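Peer 1: take a look and give me a structure for this.
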Amino acid sequence: MHIAYYITAHGYGHGVRSCDILAALLARHSDIRVTVTTDLPEVFLSSRLQEADGRLTVRPGAFDVGMVQKDSIRVDVDATLDEALELAAERPVLVDIEAEFLRGEGADLVVADIPSIPLEAAAEAGLPAVAVGNFSWDWIYAPFTARDPRWLRVINLFEQGYRQA
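Peer 2: This is a model prediction of the structure:
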């Protein structure tokens, strides 16, 4: 089985959780191979998944913007919206490209912690998909709609994507 696993690079918590999941899967199932797509540093993943025995491939890629941060504790809501709207404009092309990648790689399952574009790509490629997380970006962004109604477009796109899982 080939799992295409997508991890947001917004904070290391997603990566830590996903590495725990991947380590358990790889330890229990010798027939699983995984392609991880993330902008997390490859050394972050490889240092936590040393038992992968060549069954893990990492490719760079990002499919959400998370929250743009002003510094280590403050977010820039306006900059986040700008980047999220840019991503929304690119979304149809990204879904198509990623669906083609999934078909070309022979993926059997898509797992996303927690970008939604890979879930849409999985649906387009006819693959099952699982979303992993303790929150979703539509939920995080929802309070910002009172500040700027353009957030509704971003939220709706995430909701559509998450429904594919």
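
Peer 1: CA atoms for contacts and neighbours, from now on please.
Peer 2: OK.

Peer 1: which ones are touching the residue nearest the centre of the chain?
Peer 2: Compute the mean C-alpha point of the chain, and by Cα atoms, centre = their mean the closest residue is P115, 3.3 Å away. By Cα atoms under 8 Å, 6 or more residues apart in numbering, the contact list for P115 reads Y6, I7, T8, F63, D64, W137.

Peer 1: repeat the analysis, applying 6 Å as the threshold.
Peer 2: P115 makes contact with F63, D64, according to Cα atoms under 6 Å, 6 or more residues apart in numbering.

Peer 1: shouldn't P149 be within a helix?
Peer 2: No: the assignment for P149, made by DSSP: H, G, I helix; E, B strand; the rest coil, is coil rather than a helix.

Peer 1: distance-wise, check it relative to V77.
Peer 2: In this view, P149 and V77 are 13 Å apart by Cα to Cα, to the nearest Å.

Peer 1: more neighbours: those two, which one.
Peer 2: Between P149 and V77, V77 has the larger neighbour count (other Cα atoms under 10 Å), namely 17 against 10.

Peer 1: ranges for the helices of the protein?
Peer 2: Here the chain has its helices, by DSSP state H, at 13-28, 42-48, 77-105, 117-125, 137-141, 151-162.

Peer 1: could you dump those helices into TSV with distance to K70 added?
Peer 2: Listed next are the helices of the chain as TSV, based on distance: least, Cα to Cα, whole Å:
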stretch	distance to K70
helix 13-28	19
helix 42-48	24
helix 77-105	9
helix 117-125	25
helix 137-141	17
helix 151-162	19
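
Peer 1: okay, those, which one's buried deepest?
Peer 2: helix 117-125 (a mean of 26; mean count of other Cα atoms under 10 Å).

Peer 1: by contact count, what packs against that one?
Peer 2: Applying 3 or more Cα pairs under 6 Å, 6 or more residues apart in numbering; DSSP states H and E, one finds that helix 117-125 makes contact with helix 77-105.

Peer 1: what angle do helix 151-162 and the helix it packs on make with each other?
Peer 2: Angle between the axes of helix 77-105 and helix 151-162 is 20 degrees (criterion: axes from the mean of the first three to the mean of the last three Cα atoms, to 10 degrees).

Peer 1: work out the gap between helix 77-105 and the centre of the chain.
Peer 2: Centre-to-centre, helix 77-105 and its host chain are 11 Å apart (Cα atoms, centre = their mean, to the nearest Å).

Peer 1: ditto for stretch 15-22
Peer 2: The answer for stretch 15-22 is 13 Å, by Cα atoms, centre = their mean.

Peer 1: before we move on, what about stretch 54-68?
Peer 2: On the basis of Cα atoms, centre = their mean, stretch 54-68 is displaced by 7 Å from the centre of the chain it belongs to.

Peer 1: state the distance from E90 to A62.
Peer 2: Note on E90: its distance to A62, by Cα to Cα, is 12 Å.

Peer 1: again, but for I32
Peer 2: 23 Å.

Peer 1: more neighbours: which of those two?
Peer 2: A62 (19 against 16).

Peer 1: show me what contacts that one?
Peer 2: Taking Cα under 6 Å, 6+ apart, we find A62 in contact with T38, D39.

Peer 1: now it: how far from D31?
Peer 2: For A62 relative to D31 (Cα to Cα), the value is 27 Å.

Peer 1: to compare against the first, here's the next sequence to fold:
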Amino acid sequence: MSNLTVYIAITNHGFGHAARTAAIAGQLQKLLPSVKLIMVTTAPKWLLECYIDGDFSYRQRGFDVGVVQADSLKMDLDATLAKWQNIIASKDEIIAEEVAFCQEQGVSLVFADLPPLATLIAKKLGVPCWMSGNFGWDFIYRDWGKEFQAIADWIGECYQQCDRLFRVPMHESMDRFPVIEDVGLTGGDPKYPLDKIRDKFNLTQPKERTILLTFGGLSLDAIPYQNIDRFPGYQFITLDAHAPDLPNLVKVVDRAYRPVDFMPLCDRVVSKPGYSTYAEALKLQIPIVSLTRTGFAESEIILNGMQDYGYHQVISPDLFFADNWDFLNLPLQPPRVSAKLATDGNCSIASSIVDYFNVNPSC
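Peer 2: As a prediction, this is how the structure comes out:
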């Protein structure tokens, strides 16, 4: 196939979907340097550049909502519903505009995580739509009452038109998708020498006394950083630019660095439920301390997966926002099962796209 152009549509929700999809795109570019990547997302370009080393086209568009949130835990369902109603009302115009763009660019494959409109764009364009993910948005919305049922039904109908789903671990059934292929964990890998990280950020404590705090692109409102003072023998790392200056808090503001780049130097990661953070930590076998999250159906699934396959600790938001962080003194729990998750999702998906283009490189 002569035209090696992939239109990659990413769901409009936080940074996790963009990070894991960009990691796949970056692997594809390594296997097939001649491929043209069109990254279609509202996530910032600098985030994609952390995962894709070479050139790509950046098209700032959003075709779904995900969840409107004030931070990584607080959801606004009314605003989410209103935005979805606007998108569905405008879908014909959106599809026509994107099809015209794809025709100009010579797109021969649509790949998506996991905006439902991507399937309709691909059908109108006359090319396959492949997707990857661990849940569909209809799965999330069905828990939110009758106001969301029509939207969930419409999303499910879109997903039924997907030609191939790469289902990653810690997933719901995703049985609306007609063709499902299970793959390993996706997400980023560390890309800097650990000695360079230690020297650049003056990480003086050993791994056993180093803790990474990461809560996704939206972070959390009012993280109680003052609790760090209670652990003077530890060093904490955060990529939150708004964190206070504390003696044992390393604040990383250089956007070239990602949480996964620090994980190998840490004893544990303190986070909220999120596939990308969990997957990157599980791939590196770094223990996870996770808050719980209510009202978001994916959370229970991935919390169970995290407990099954990694050393872990599950805490309530009340414990996290308390004024002591005593949970850091408690022992971690071992994985609940002995089986290991496959970690080759990036390569499996990228290799399948290479095969679609009838070229030979492999991981």
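
Peer 1: which one in structure 1 is aligned with H13 of structure 2?
Peer 2: Using TM-score structural alignment, the equivalent of H13 of structure 2 in structure 1 is H10.

Peer 1: correct me, but its match touches G66?
Peer 2: Yes: between H10 of structure 1 and G66 there is a contact under Cα atoms under 6 Å: 5.4 Å.

Peer 1: residue in structure 1 paired with L165 of structure 2?
Peer 2: Checking with TM-score structural alignment, L165 of structure 2 has no match.

Peer 1: ok, L165 of structure 2 - how many residues close by?
Peer 2: That count, for L165 of structure 2 with other Cα under 10 Å as the rule, works out to 26.

Peer 1: pretty sure it is in a strand, no?
Peer 2: Yes: applying three-state DSSP, one finds L165 of structure 2 inside a strand.

Peer 1: wait, isn't it in contact with C129?
Peer 2: No: L165 of structure 2 lies out of contact with C129 (Cα under 6 Å); the separation is 8.8 Å.

Peer 1: okay, and the common contacts of those two?
Peer 2: In contact with both L165 of structure 2 and C129: no residue, using Cα under 6 Å, 6+ apart.

Peer 1: where along structure 2 do the strands fall?
Peer 2: Secondary structure of structure 2 (DSSP state E): strands at 5-10, 36-40, 57-59, 109-113, 129-133, 164-167, 180-182, 210-213, 235-238, 249-251, 268-271, 288-291, 312-315.

Peer 1: what helices or strands is the fifth one leaning on?
Peer 2: Right, strand 129-133 of structure 2. Counting contacts by 3+ Cα pairs under 6 Å, 6+ apart, strand 129-133 of structure 2 is packed against strand 109-113, strand 164-167.

Peer 1: in it, what's buried?
Peer 2: Buried residues in strand 129-133 of structure 2, counted by 16 or more other Cα atoms under 10 Å: C129, W130, M131, S132, G133.

Peer 1: turn these into CSV, columns for distance to S299 of structure 2.
Peer 2: Output for the buried residues of strand 129-133 of structure 2, formatted as CSV (distance: Cα to Cα, whole Å):
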residue, distance to S299 of structure 2
C129, 27
W130, 24
M131, 21
S132, 18
G133, 14
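
Peer 1: which of these sit farthest apart?
Peer 2: By the measure Cα to Cα, the buried residues of strand 129-133 of structure 2 have their two most distant members at C129 and G133, which lie 13.5 Å apart.

Peer 1: and stretch 58-69 of structure 2, end to end?
Peer 2: 24 Å.

Peer 1: then stretch 11-21 of structure 2?
Peer 2: End to end - Cα to Cα - stretch 11-21 of structure 2 spans 10 Å.

Peer 1: give me the residues contacting it.
Peer 2: By Cα under 6 Å, 6+ apart, stretch 11-21 of structure 2 touches G62, D64, V65, G66, D113, L114, P115, G187, G217, S276.

Peer 1: how many other residues sit next to the closest residue to the fourth one other than its chain neighbours?
Peer 2: If I follow you right, that is G66 of structure 2. Nearest residue to G66 of structure 2, sequence neighbours excluded (Cα to Cα, 6 or more residues apart in numbering): H13, at 4.8 Å. Residues contacting H13 of structure 2 under the criterion other Cα under 10 Å number 20.

Peer 1: next one: L319 of structure 2
Peer 2: Neighbour count for L319 of structure 2, taken as other Cα under 10 Å: 13.

Peer 1: can you check I315 of structure 2 too?
Peer 2: 16.

Peer 1: cool, the one 5 residues further on as well?
Peer 2: The number of residues packed around F320 of structure 2, counting by other Cα under 10 Å, is 19.

Peer 1: kindly report the same for V68 of structure 1.
Peer 2: Around V68 of structure 1 there are 18 other residues, counting by other Cα under 10 Å.

Peer 1: how much space separates the residue lying closest to it once chain neighbours are set aside from A52 of structure 1?
Peer 2: Once flanking residues are discounted, V68 of structure 1 sits nearest to T80: 5.0 Å by Cα to Cα, 6+ apart. From T80 of structure 1 across to A52 of structure 1, the span is 35 Å (Cα to Cα).

Peer 1: next: V68 of structure 1.
Peer 2: As for V68 of structure 1, its distance to A52 of structure 1 is 32 Å (criterion: Cα to Cα).

Peer 1: same check on A4 of structure 1?
Peer 2: Using Cα to Cα, A4 of structure 1 is found at 15 Å from A52 of structure 1.

Peer 1: so which of the two has more stuff around it?
Peer 2: A4 (25 against 19).

Peer 1: would you mind measuring the gap between the ends of stretch 25-36 of structure 1?
Peer 2: Start-to-end, stretch 25-36 of structure 1 (Cα to Cα) is 13 Å.

Peer 1: so where in structure 2 does it end up aligned?
Peer 2: Going by TM-score structural alignment, stretch 25-36 of structure 1 sits over residues 28-39 in structure 2.

Peer 1: what does that stretch contact?
Peer 2: For stretch 28-39 of structure 2, the external contacting residues (Cα under 6 Å, 6+ apart) are L4, T5, V6, Y7, I8, F56, S57, Y58, R59, A350, P361.

Peer 1: and the fourth one, what is it in contact with?
Peer 2: It refers to Y7 of structure 2. Contacts of Y7 of structure 2 by Cα under 6 Å, 6+ apart are I38, V110.

Peer 1: who are the contact partners of C162 of structure 2?
Peer 2: Contacts of C162 of structure 2 (Cα under 6 Å, 6+ apart): T119, C129.

Peer 1: any idea how far H13 of structure 2 is from it?
Peer 2: 20 Å.

Peer 1: likewise for E98 of structure 2?
Peer 2: Distance, E98 of structure 2 to H13 of structure 2, by Cα to Cα: 20 Å.

Peer 1: swap in Y278 of structure 2?
Peer 2: 17 Å.
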